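Asker: Here is a sequence with its predicted model. Questions after.
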Amino acid sequence: MDGSGKAATGRTETGRPGSAQAEWWRGAVLYQIYPRSFLDTNGDGIGDLEGITRRLDHVASLGVDGIWICPFFTSPMDDFGYDVADYRAVDPMFGTLEDFDRLLAAAHDRGLKVVIDMVLSHSSDRHAWFAESRRDRTSPKADWYVWADPKPDGTPPNNWLSVFGGSAWTWDPRRAQYYLHNFLTSQPDLNLHNPEVVEAVMGECRFWLERGVDGFRLDVANFYTHDRLLRDNPPRTARATDGVPERNPYGMQAHLYDKTQPETLEVLRRLRRLMDEFPGTFTVAEVSDDDSVGTCARYVAGADRLHTAYGFSLLSCPFDAGSLRGHLEAFERQPGGGWPAWAFGNHDVMRPVTRWGGPERDAAFARQLVALLGCLRGTVFLFQGEELGLPEADVPYDRLQDPYGRTFWPEFKGRDGCRTPMPWTTQAPSAGFTAPDVEPWLPVPPAHLPLSVAAQEGDPDSVLAFTRAFLRWRKGQRALTGGTIRFLDTPEPILAFVREMAGAPPLLCLFNLGRDPAVWEPAGDAALVIVAQAGAPGAVAGDARHLALPGHGFSIAVLEG
């Protein structure tokens, strides 16, 4: 620690390593870490910040550019950290501020950026702000949360629903009013229409920027503001919100008034001004909306808005060429020329090799997903365990932790299946995540043991070896990290697109999304030259006019002519 109480992280005078590369995030790959499930170093069965620090060499070996760490702030853990009680303190189960400073310094020493999760839409009901707000209607923070009077019959002010089930309103007898919560009842919504609240959350962000973090992932950013008139949402007439389970009534409404309001853009502009005070930092918004692609594009359309954003479109769509192309092209058609971000998995959705691969999933499919994600135009997010090809875990009901899953069981089993501990070794029962005699907070499925880091180390055909080789190769391909994307008309199940950038050879990216072999033939007089990159199993036919792809095969080729 230096004399100021901040970590001595070896920063430049602008506050962080490599800050001269202000747009490092364009085309970057960030590795998402769910702290509870990464590595337990104190024997309580829950991962911690020290566990992340100890495994940074593994992360760096993948060839990623940085890490995104899910919330580690003080919290009652009703929603496992997404219910923040103190934005400036580390929850004791994860460690201390000094542990975070050591993690930050260790990551920067390895050339890794550090992005942390900021939950600005809502707080925990244990936060001091909410305690003061609910005390009475005249407290200094009375308007810091969203309060409303009941209808004359005592029912909630409108028909808004919680994502996690039931009404989005809960009665509070202290104030004799309802408060809004888009998620759990213990996650009251902050009133970001109030300028004082906006400045307060900016102060929480500034605390971490001054500590040296490189950016923020903004949880549910399109929930920041609500309709001031509290109008009812109409019934849904089109498709449901991306990522919402079919049985969830939340998907039965068109969410015109409870989120994605125009005033949110003013909050985002204020945040961007703050970020611009710290060169080299960036923001990525999470968007869950009826039109996630369109909302993402609006949030990143201009230098006064966010740097990038991702939605649930690729986290919930079918795995076929038409669907994937449709979502990707939809962003490219949006005005403003913003920069997208993409992920196939995260801590909220079923792991992609299971969601898309089904029982026939194998290492070839897992390798294809890594390559496909890495070839898209945008910033890429890889969730812990995707470099191993981990399938979804089947967590029994008696071990379920996720309140969302408990509400909608058994049609929707919740989010625990993607959150099980990272398997570091083949040692049962906890795969090196914690001590052998300690029960982890979620069980490690036996199917994960042979896919552990230790099991795949040294195997040149493993998903881990491919991920390392591919991501390192990708760094040298300017067309992939910064170029445009142009889709080609191809029959199912082939997805084909060209990545182009001035001064670099155009790359043709071909993916056979089916399980059976397929052949692709270029149109016109184009010829193909296979790029010598690791693991792409395509082969050019004798006349360089046909490309044969095995099931779940792919090739990346220089397009000539």
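Answerer: Yep, that arrived.
Asker: Please make it C-alpha for all contacts and neighbour counts, starting now.
Answerer: OK.
Asker: Which elements pack onto the longest helix along the chain?
Answerer: Using DSSP state H, we find that the single longest helix of the chain is helix 195-211. In terms of contacts (3 or more Cα pairs under 8 Å, 6 or more residues apart in numbering; DSSP states H and E), helix 195-211 is packed against strand 86-90, helix 264-276.
Asker: buried residues in the first one?
Answerer: Of all the residues in strand 86-90, those buried under the rule 16 or more other Cα atoms under 10 Å are 86-87, 90.
Asker: Counting by contacts, list what that strand packs against.
Answerer: Here strand 86-90 touches strand 73-74, helix 195-211, going by 3+ Cα pairs under 8 Å, 6+ apart.
Asker: So which of the ones you listed is nearest Ser555?
Answerer: helix 195-211 (40.7 Å; Cα to Cα).
Asker: And the contacts of the closest one?
Answerer: Contact with helix 195-211 is made by 6-7, 15, 87-88, 101, 118, 120, 144, 190-192, 215, 267, 271, 274, 278, as judged by Cα atoms under 8 Å, 6 or more residues apart in numbering.
Asker: which ones among the residues you listed are found in helices?
Answerer: Those of the contacts of helix 195-211 lying in helices (DSSP H): 101, 267, 271, 274.
Asker: put this beside the first:
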Amino acid sequence: MTEWWRGGVIYQVYPRSFQDSNGDGVGDLPGIIARLDHIAGLGVDCIWLSPITQSPQADMGYDVSDYREVDRLFGSLADFDSLVEAAHARGIKVIMDQVVSHTSDLHPWFEESRLNRTNAKADWYVWANPLPDGSPPNNWPAVFGGRAWEWNPTRGQYYLHNFLASQPDLNFHNPEVQQAVLDVMRFWLERGIDGFRLDTVNYYFHDSKLRSNPPNKVKNEHLAYAVNPYDMQEHRYSKSQPENLAFLKRVRALLDEFPGTTSVGEVGDSHKSVKLMAEYTSGGDTLHMCYGFDFLGPQFTAAHFRTRIEQFFKAGPDGWPCWSFSNHDVPRHVTRWAPFSQSPTDLARQAAALVLSLRGSVCLYQGEELGLPETDLLFEELTDPRGIRFWPEDKGRDGCRTPMPWDRGDAPNGFTSGKPWLPVKPAQSMLNVAAQNADANSTLAFYRAILAWRKTHPALREGDIAFLKSAEPVLAFRRTLGEQSLLCLFNLSAEAQTLAVSGIPSGTELEPVSHHAALAGKSMQLGPNGYAFVALDTGRRVSVK
């Protein structure tokens, strides 16, 4: 039997912004339960819950103070159990964020570790002596700005934090830390979770010698400065260390004790993300899937999509990617790729068709099925520490995290009866679920249709992928499994394209989910952001010019 996750579709729920049930303006677990039929109606296989564990919320839950407790902001362990049960009753798996590269500075582990150099958890975090002049031990920067080292006068040492100073990094070189993390995962697996999305999975280990990073020569050749100094380094020693692979094998061994569970690792490394994705998922004894940020940036060319996919499967033929175009960390793709389109609706449809036809699994981010654009926020409306620090050049992540608009009428469109933690603006309000439910031609209706259509084509879930030679802006490839083969053509531009195709039998009709596409003899017309799917015999040769 095929593993459910291989080629499956995961729907990311950002709990703060999905549905509020108690009027405090923040989404919660009972709210998610109330909206499960919406998720089930899409036809996805799984829900990924962004952090729900106890946290002071300095980084919106990515700073955990108790790994075994649900934050009261979202509900209780009983609510969690109810959510898993309700999702399973609808045939939907549930995975959850595990943020274990670092904790909150309010976690009991760190509160003990910071007391002195001799306590039982003294070596559970990354501590280092200052240089003779009192400065940090090396040049590592933090992702959210400033140095990655914070002084602790009680110990007379610095501790490492790759993100906020209130997010100290765990020391994975310590076997006790590895075991404690695995015990946390076991707790949730025994509670019925179907797996984990592993946050910053390549940040677990640091260079044990604490060597300084070299400059990012590629970036510095083009930029006199960076908005964030973090981008001015090649992070050779502060993350993505070779010791990581052995620990990921321990994670897989644990998951294998719970048949049917899965893992999705987040790889954040601009220099070698595709290579690490392949390494971390190859061999059948590491992670099940990984995703990087290659398709979460501004690039929208045929060459970009083709090279990254080919590089992945060349580096790890038996590895498995999980592709996504939007998530809680980046601007929504309808806005990010707007320069390549005349119509946000056409772009939303094309993006869905593209990501759902690539070889790998898929992650859809809540609101993507509505075609939501990035929310334009004022500085005083921000909550994200990154956006607050680097405004206005980098507005942070709040713009993709604003609440789901559910009902017709005025904002916040049924998300809450109180004041939402982030505002719902008119551009998002008008794309509400209720209005799109009533429109057979809406983006939401399209998502349901193409997800249903994809389930009838196993070649899209598990088949091989072979790219055809085609000139920009056209991306062309075939997906093949057994006797089933699909030709997939995408015009990644705002201008119409005419293609000369050969090998398609006369009278062939395009698959019904094709859009802005017409086939006449050997001529394929693709309108702005148009795309076409053509069912072919496996052995038939085709070409595109």
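Answerer: Now that the structure is in, tell me what you want to look at. Since the structure is predicted, the reported quantities are computational estimates derived from the model, not experimental observations.
Asker: How about the secondary structure of the closest residue to Ser514 of the second structure other than its chain neighbours?
Answerer: Leaving aside its chain neighbours, Ser514 of the second structure sits nearest to Ala532 (4.6 Å; criterion: Cα to Cα, 6 or more residues apart in numbering). With DSSP: H, G, I helix; E, B strand; the rest coil as the basis, Ala532 of the second structure sits in strand.
Asker: Show me what Ala532 of the second structure aligns to in the first structure.
Answerer: Under the alignment (TM-score structural alignment), Ala532 of the second structure pairs with Ser555 of the first structure.
Asker: tell me which residues in the longest helix of the first structure are buried?
Answerer: 197-198, 201-202, 205-206, 208-209, 211.
Asker: for stretch 33-48 of the first structure, same thing?
Answerer: Neighbour-count burial for stretch 33-48 of the first structure flags 33-43, 45-48 (criterion: 16+ other Cα under 10 Å).
Asker: which residue in the second structure lines up with Asn191 of the first structure?
Answerer: Per TM-score structural alignment, Asn191 of the first structure is aligned with Asn171.
Asker: SS state for the counterpart of Val513 of the second structure in the first structure?
Answerer: Using TM-score structural alignment, the equivalent of Val513 of the second structure in the first structure is Ala534. At Ala534 of the first structure the chain is in coil, as set by three-state DSSP.
Asker: Could you report the neighbour count for Ala534 of the first structure?
Answerer: Ala534 of the first structure: 16 surrounding residues under other Cα atoms under 10 Å.
Asker: same check, this time on Val293 of the first structure
Answerer: Val293 of the first structure: 26 neighbours (other Cα under 10 Å).
Asker: go on, Ser166 of the second structure?
Answerer: Based on other Cα under 10 Å, the number of other residues close to Ser166 of the second structure is 17.
Asker: about what we covered before: from Ala517 of the second structure, how far off is the residue nearest to Ser514 of the second structure?
Answerer: 6 Å (Cα to Cα, to the nearest Å).
Asker: Matching Arg250 of the second structure against the first structure, which residue comes up?
Answerer: By TM-score structural alignment, Arg250 of the second structure lines up with Arg270.
Asker: With Gly367 of the second structure instead?
Answerer: Aligned counterpart of Gly367 of the second structure in the first structure: Gly385 (TM-score structural alignment).
Asker: same check, this time on Thr154 of the second structure
Answerer: In the first structure, Thr154 of the second structure lands on Arg174 (TM-score structural alignment).
Asker: Surely that match and Ser133 touch.
Answerer: No - using Cα atoms under 8 Å, Arg174 of the first structure makes no contact with Ser133, being 10.1 Å away.
Asker: between the two, which one's more packed in?
Answerer: Neighbour count, other Cα under 10 Å: between Arg174 of the first structure and Ser133, Ser133 has more, with 20 against 10.
Asker: Quick check: the more buried one vs Gly524 of the first structure, distance?
Answerer: Distance from Ser133 of the first structure to Gly524 of the first structure, by Cα to Cα: 68 Å.
Asker: Do a quick rundown of the strands in the stretch 51-200 of the second structure.
Answerer: Ranges of strands within the stretch 51-200 of the second structure are 53-54, 66-70, 93-98, 127-128, 149-152, 157-160, 195-198, based on DSSP state E, counting those that start in this stretch.
Asker: can you tell me which residues contact the spatially most central residue of the second structure?
Answerer: Closest residue to the average C-alpha location of the second structure: Asn327 at 4.9 Å, with Cα atoms, centre = their mean. Under the criterion of Cα under 8 Å, 6+ apart, the neighbours of Asn327 of the second structure are 12, 364-365, 400.
Asker: Specify which member of those residues is nearest to Asp59 of the second structure.
Answerer: Cys400 (14.9 Å).
Asker: Burial check on the alignment partner in the first structure of the closest one, number of neighbours?
Answerer: Alignment note: Cys400 of the second structure maps to Cys418 in the first structure; criterion TM-score structural alignment. Neighbourhood size, Cys418 of the first structure [other Cα under 10 Å]: 25.
Asker: Would you check that Cys418 of the first structure makes contact with Glu392?
Answerer: Yes - Cys418 of the first structure sits in contact with Glu392 when judged by Cα under 8 Å, with a separation of 5.6 Å.
Asker: okay, and the common contacts of the two?
Answerer: Residues touching both Cys418 of the first structure and Glu392 (Cα under 8 Å, 6+ apart) are 350-351.
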